[in-house]
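S.K.: okay, here's the prediction I keep looking at, along with the sequence it came from:
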Amino acid sequence: MLFSETPRELEFSGRLIARPDQALMRRPDGEAAARDAVHLAIEAFTLIEHVAATDEYLLALPDGVSENDAAAELLATGLFQYVEPDWICYPASSNCPNDPRLDRQWHHATNIMQSCEGWALFTGDPGVTVAICDTGVRVTHQDLLLHRKPGYNAVDRLWEGEGGQITDINGHGTGVLGAAAANGNNGVGVSGVGWNLGHRMMRITNSQAGGSTISTITHAARTAVENGDRVASVSYAGTTTDTARTTATYIKSKGGLLVWAAGNGGSFLHTDRDADDLIVVGATNPADERWINSNYGSYVDLFAPGDDIHTTTNGGDRKYGSPSGTSYAAPLVAGLIGLIWSAEPTLTPDEVEHLLKQGCDDLGAPGVDSVFGYGRINVYKTLRDSVAPVLWDYPDGFPAIIDPTGGTSMRVTVSPYGYTGVEGTARLHYHDGVQWRSTLMPHLGGNLYQAVFPPLPCGSVTRYYFSIRIAMGVRAYDPPEAPDRCFIAPVVREPVFVDLFETDQGWTVSSDTLLSGQWERGVPAGDGSRGDPPTDSDGSGQCYLTGNAPGNSDVDGGPTRLFSPILDLSGGLDYHITYARWFTTDRPGDWLRVHISNDGGDTWTLVERVGNGAGWQTTRFRVADVIAPTSQVMLRFQVADQPDDSITEAAIDAFMVLPDSCRVVTTSLTNAVVTRGTLVSGSFVDLIVSDNVALRARSAPEEGGAGVHSMYLRVDAQTDAVNPSDLDVRIETRIDDVAAAGKVMMRNWVLNRFEEVASYAVGLDEVVIDVKGLNGATYVRASDGRLQVQLRHTAAVLLFGSSFDTWVDHVRIVVRE
C-alpha cells in the first residue's frame, strides 16, 4: 500500500517501524539466518531502537528517501510482516475546557475563532498579564478568581494594595474582563480567550455612569505596561484621538501593545490603519458579518466577535450575561495577544502584531479591505504560527515550471524565531494528481534546505507546500493554510517564453481617449478596496495592471491596450499560451478582451472576453485552436470603461508560451516471454486490456536458493515516438501465494541492461503498479522505438517442490513527446 499524509492529523516523521515476519522468526531451522537477513536488509537505515517486546525496529530514513520507497524496498525482501511510517500523530480531542457554558460562547466555535483548536496548542501563561482599562471588576466572581493581579485606580492613582478601589462601579468592566480572561477548565461558567492568563483591572472611573477622561484612560494603559503587563485593552470611546495613537506608540516602545474598541456608532472611520501603533477592533455577529452598530473603515485594523458575547457579569458571583458591542471584541483581541506572548515571550510587539493580523480569517473583499481590515481573528491560526513562528524564504524564487521527468529543485530557507528546526523533518509536500505525498528536503547547512521535485504527470498543474517540525512537536507550514492554500506550478517542458514581469521584456502600451488607468508594470499599490489586486499572482512581486496607485485609480474612458512582444511560434510544435488575469467591474457592459495576432498586429482574433470576476484566475489555450502559429504572433489585452460610469480594474501576470511536450504517442505491446518459470496459459494479447482475462505463469526454483522461487515475465512494446520525453508504466497482477516481492524492471538501452524502476508487495489480491515519469531517452531505443518491461516475482515457499502462479491482466505503457 501507499502511505499518504493527512496534514495536522497523521504526518511523516522521517522514520519507519518495521516488524519481521514472525513465521520466519519462529522457524527452528532458520531463525538465526532469518534474523541475520533482517539485519542485512536494514543496514542502509539508522537503527534508532529495537523494541524487543514487540520485535519492532525503529529506523531513520536516509536523506532523500521517502517513506513509501523505503517501505516498499523492505517489504520486497519478503522478510517483514509490516513496514509503516512512525507517524507524527496529533490529538483527536479539541482540548475544549470543561466549562458548562462554553456551548453558549458561539465565538469560540470551530467555524469562527477555532479557540479549542488553538488551546490544544497553548492555553496561556499566568505570568503574562492582560490589563483591562475599564469600570472595575467583581473581584469575588467565581470565574475571575484565578490569576488575578493587583488592580489600580487610575483616577485616584492608587494601587489596590494602597487602598485603590477597583470594584465594578458600573457593571461594564466585569463583562469585558471575562471576555478576555475568564478562568477556563474550572468546571464553572465560561472561558475567556486567554483563560490561563494573568489579568489586571485598571479602573478608570469613579462615576457610576462610567465616564472617564481620555487622559485617565491613557494613564491607566501606560501604567499597566510600565509595570510589566504585555497588553492593555480599552473598551471606551476615544479611539480616533491623537493621544490614543501617541500612547500606543509609547506602549509599543516599552514592549507592549494597546488595543482599543472601534466604537458602536456604525460609522466609517477614516485614515490609514497601518500608519499608527494602535490596534483598533471592530465587532462581528454570529453570522460572521459586521455587527450592525460596529464602526468600520480604513482606520479599523481588524475585527473580533462582539455581538451576544456570553461572559461574566457584575450581578452576582455566579452571574453571566450576553451583551453586545465592540467593548467585547477588543478584549478578545487582547486575550489572543496575551496567548501569543505566552507561547513565545521573545517576540517584539511588531512581530506579535504581524502574527495577529496574518492569522485573521479574511472577510469581505479579498485581502485587506475597507470594511474588515485584516479580517476576523482566529485563535488557532494565530497560535499555530506563534508557538513555532517561522520565517520562510526562497533565495532563488519559485520554479515557473516543473520538469515532468523530475529533478526541478529550489532552495528553501527556514528561520524559526528562537528555535532550530528538528533535523530530518523539513519536507516538500506535493500532490501527484491522485494524493498528497512528501519527501524529505536535504539539509544544506544552517537554515538552508533543498527541495527536489520527483517525476510528475506531464501536462498537470501540481500543488505543493513546505513544512518543518520546530518546537513542542509543532510543525510549521508555508503557506500557513496548507494544504487548503498551496503554491502551484505547471508540469511541462522548458517554455518558449516566460514573463513574470519583474523585468522589461518588450511589452508596449497604447491608449485612446483614456482619462485614467493606463496599463503599467509594478508592484500593486492598492489595497483591494476598489477591486484592484492587492498582490501579484505568482508571488514574484510585479505584474501589469491598470492605474497602479492607491485609491481612485481605475480605468476611466479608453480603451487602454497592452501588447506582448512578437513571439516566434514557427517551430512546428503544438504551442499553448497561459497567463493569470484579474478583472473586476461593477458594470455588466465592461470587459477585458484578449486578442491574438499571427501577422505582427495587422489583424486580430478574439481569444476571450472576460466579465467581472473574483481574484486571480488562470487561462490556458492552444494557439492552433485560434490561429495558425507563425513567427509573428502577438497578444493584446484591452480594457475600457465606456461610458465612464464604473469602477474597472484589470491586471495580467505569469505569462508563458509552452510547447505541448506531453503529447501521447501510440505505443503497442508486441510480445510477452516468460524468461524464468513456465507459461501456463495466455499470451501478450491478454495483457492489452484490463478484462480479467490474464496471462498466467508458474514460478521456478532459484539456483542455490533453498525454498525460494521466482518468475520473470518480459513484455516487449513498440512506440512511434520520435523524441520521447517520458513514459508511464501500469501493471495489474496477483499471485496464488500469501506474499511475494515484486519488481518492475525496464531495459536501459544506454547501458543495455535491465534496471529496477519500482518495487512492491503482491499477494492473493490484485495490485496495480503505476510508475510515472520514466526517462524516455533511457528506456525507448532511439533506433526503432522498442521498449522492454520485465516483471519479477520472488517468494519463499515452505513446502519442497511447491511453486506459485502469477496472473498478469494488463500492461499499459504511455509514451509522451
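M.R.: That came through, no problem. Numbers count the residues shown, from 1 in each chain.

S.K.: CA atoms for contacts and neighbours, from now on please.
M.R.: OK.

S.K.: so which residues of the stretch 101-250 of the chain form helices?
M.R.: With helices called from DSSP state H, counting those that start in this stretch, the stretch 101-250 of the chain shows them at 115-119, 172-181, 214-226, 242-253.

S.K.: presented hereafter is structure B, for comparison with structure A:
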Amino acid sequence: MKNFPLHLLLSVLFLVTWFPISVGAEGTMDTEEADRYIIGFEQSIDLNVLEKTEYTLHHEYEGIQAISASLDRTAVHTLQNDPRIAWIEEDQKVTADRQVRNWGFSSVGADTTKKLKVNGSGVKVAVIDTGINRDHPDLKVAGGKNFVDDVNSYEDDNGHGSHVAGVINAQDNGLGTLGVAPAASMYAVKALDSDGIGNEADVIAGIDWAIQNGMDIINLSLTSPQSSTGLEKIIKKARDQGIFVIAASGNDKSGNGQLTKDVMYPARYDSVIGVGAIDEDETIAEYSYQGESLDFVAPGTQIYSTYMDTEEGNYAHMSGTSMAAPYVSGIIALYKSQFPDLTYLEITNLLNKHVKDLGVKGKDKTYGEGLIQAPISLFIDLKASDWFTPFVNELSQSQMIKGYPDYTFRPQGDITRQEVITLIGRALELNGEKRDTMYTDVTKYHYGSGYIASATSREIVTGYPDQTFKPEANITRADVAVMVYRAFDIPASNERVFEDVDPDKYYYEAIHSLANEDIITGYSETEFKPLKPITRAEFSSILAKTLNGSLR
C-alpha cells in the first residue's frame, strides 16, 4: 500500500498558494475540490496514465521521474494499481517556524575568516524559502525562480526568506549586519507564500531547479513531521551530484524540544545536514528538535538579520532553527570557496574536524557533532587549538607564506635555507628577481635566487667556505635566529637565557637578543637546542612576532 504523508513544515514555518497550469482529459480540474499528489513512475514520466482522469499538472520532475498534480481522491486507487506507477503520496505543506546584533557571527568563528578574506566567492547558494527582498540594500540576489504562482517574481512577501538569506549573504558594506559568506552568489527560490506556507511539490521543484542550475548549496529552513518519497529522492539526487543540502531540525513550539526522539524531515534524511539551534550561552535552545540524525548546531536565538520592509525598518531579530541552518550553509560556502577542489566528503570531514564540541564528548543527540565553525586558516591541516595558527594566519593573510597544492601547510615539516631567505626577503621587500649568485649551487633557476643574492649583499646571510649556499638544506634554529637578527632592527642583548647556547658561538648574541624581545622561545626556560632543525610552524611564529609586535 502506498503512503500518503502529512504536510511539511519550516523551521521559522510557512504555507503556499498556487495558480496551476491546467491539463486534463475533460478540461480543467476544480482545484478547490481536488487533492494534490506527487506521483512517481517506475520508468519515465507517462502522462497517459491520467488520460481517463481529470487533473491539473503542477510540476514535472525529470530527475526523479515524478510529477505533481491535483486530482480527485477517488482516482488514486486506480492509479495505485497501474504498473507504470511506482509510488503516490499526498502533497504536503511546508512551513517556517517563526519566533521572534548578531552574536552568531562571532560564535561560529567567522571573525577569523573575515580577517583572512575568505568570503564565499565563487560559490552558488540557493535559499528555498519565501523569496528574497531584492531591493534590500544589504542583500545581493544573483537570480532565482518562483514556484508558488505564475508571477515571474521571486520577491519576498513574508520576510522569512530575506532573514535566512541575510545570515548567509548580508553584504560587507557597513550597513546593518554582515553575512557569513557575503561574496557567495545568492539565489532566491520561492516555494513558500506570504503566509510562509508552501506545497511540498513546489519545494521539490525548487530543489530540481537548483540541481539544474548548478547550485553548490541548498538551504532548506523548513520541516515536516513525516517523510516524503519525492522529497527524499530529489534531495538524494542533489547529494549524489555533490550539492550540500542543509535543513533545519525543526521547532517544537511547546518548548520541549529536548524530549523529541529525532529531528524533523527533511533534516532526518541521510543526504541532508540537519541543524539544531543554540542560545547565546551555547546551550541547546528549548525549541530546537534533537535526535540521532542531528549533525550540527548553530546560533538560532535572537538572530539579527535582513528582513522585508516594515514600519520598523528592513532588519529584524528572529529565533528558530531556521536561523541556525543558514549559518551552516554560509560556513560550507566559505570552505568551498577556500578549498574548491575538495570533495563533498573531504569538506564534511573538515566540518567535523573543526567543530566546537558541546555537551558530552563526541557526537550526541543534543548537539550533533557540535557547534559549526568557520575555517580558522587558509590551510586544512591547522586547528584553532594549535599554538602556531595565529602566526601562520598573520603571514598567510599578508600573502607572505603559501601552502602546498593540496591546501596543507605541514607545520611540523622542516624548512629549507632557501625558503627562509625568500620569506625574509619578501618581508623586507628585497629585490627577488631571479638571477645568478656568487654561490656555485644557486643559479637563476632557483626560485629564491634573487632573494639570496639580495640578502647576501645586505650581509643578512653568508654561504659556506666552499662557496656554496646549500639552498635545499634544512635550516637550524640557530641560523634562523642569526638571519632574523641581522635582517631586522632587533635590540642587541647578551643577557644569557639558555644554558645550552655556548657564549663562544656565532649565534649566541642573536638567540639571546631575540629571546629578550619574546620573539623566540626555548623548549624550556633554559634549553634552546640551537642545532635542531626548525619547523615551518616555529619559523612562522618567529617571523610573525618580528613583524607584528601585537602577536608577541
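M.R.: Received, thanks. Quick caveat: nothing in here was measured; it's all calculated off a predicted structure.

S.K.: dump the helices of the stretch 101-250 of structure 1 to a markdown table, plus distance to residue 269 of structure 1.
M.R.: Below are these laid out as a markdown table (distance: least, Cα to Cα, whole Å):
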| stretch | distance to residue 269 of structure 1 |
| --- | --- |
| helix 115-119 | 29 |
| helix 172-181 | 23 |
| helix 214-226 | 19 |
| helix 242-253 | 14 |
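
S.K.: most tightly surrounded among the ones you listed?
M.R.: helix 172-181 (a mean of 30; mean count of other Cα atoms under 10 Å).

S.K.: so where is that helix in structure 2?
M.R.: On structure 2, the counterpart of helix 172-181 of structure 1 by TM-score structural alignment is residues 160-169.

S.K.: and stretch 468-477 of structure 1, end to end?
M.R.: Stretch 468-477 of structure 1 has an end-to-end distance of 7 Å (Cα to Cα, to the nearest Å).

S.K.: ok, residues contacting it?
M.R.: Residues from elsewhere that reach stretch 468-477 of structure 1, judged by Cα atoms under 8 Å, 6 or more residues apart in numbering: 384-385, 387-390, 416, 419-422, 425-427, 465-467.

S.K.: and the residues you listed, which of them are buried?
M.R.: Buried subset of the contacts of stretch 468-477 of structure 1 (neighbour count, 16 or more other Cα atoms under 10 Å): 384-385, 387-390, 416, 420-421, 425-427, 465-467.

S.K.: give me the subset of these lying in strands.
M.R.: Among these, the subset assigned to strands under DSSP state E consists of 390, 416, 427, 465, 466, 467.

S.K.: widest-spaced pair of the residues you listed?
M.R.: Farthest-apart pair in those is 416 and 465; separation 17.0 Å (Cα to Cα).

S.K.: before we move on, back to that, let me know the closest of the buried ones among the contacts of stretch 468-477 of structure 1 to residue 82 of structure 1.
M.R.: Nearest to residue 82 of structure 1 among these, counting by Cα to Cα, is residue 425 at 23.0 Å.

S.K.: just checking, that closest one touches residue 440?
M.R.: Yes - counting by Cα atoms under 8 Å, residue 440 is a contact partner of residue 425 of structure 1 at 6.9 Å.

S.K.: all the helices of structure 1, in order from the start?
M.R.: 22-25, 31-41, 67-75, 115-119, 172-181, 214-226, 242-253, 326-343, 349-358, 379-387, 776-779 (DSSP state H).

S.K.: check contacts around the spatially closest residue to residue 172 of structure 1 that is not a sequence neighbour.
M.R.: For residue 172 of structure 1, ignoring the flanking residues on the chain, the nearest one in space by Cα to Cα, 6 or more residues apart in numbering is residue 135 at 6.1 Å. For residue 135 of structure 1, the residues meeting the contact criterion (Cα under 8 Å, 6+ apart) are 166-174, 203-206, 210.
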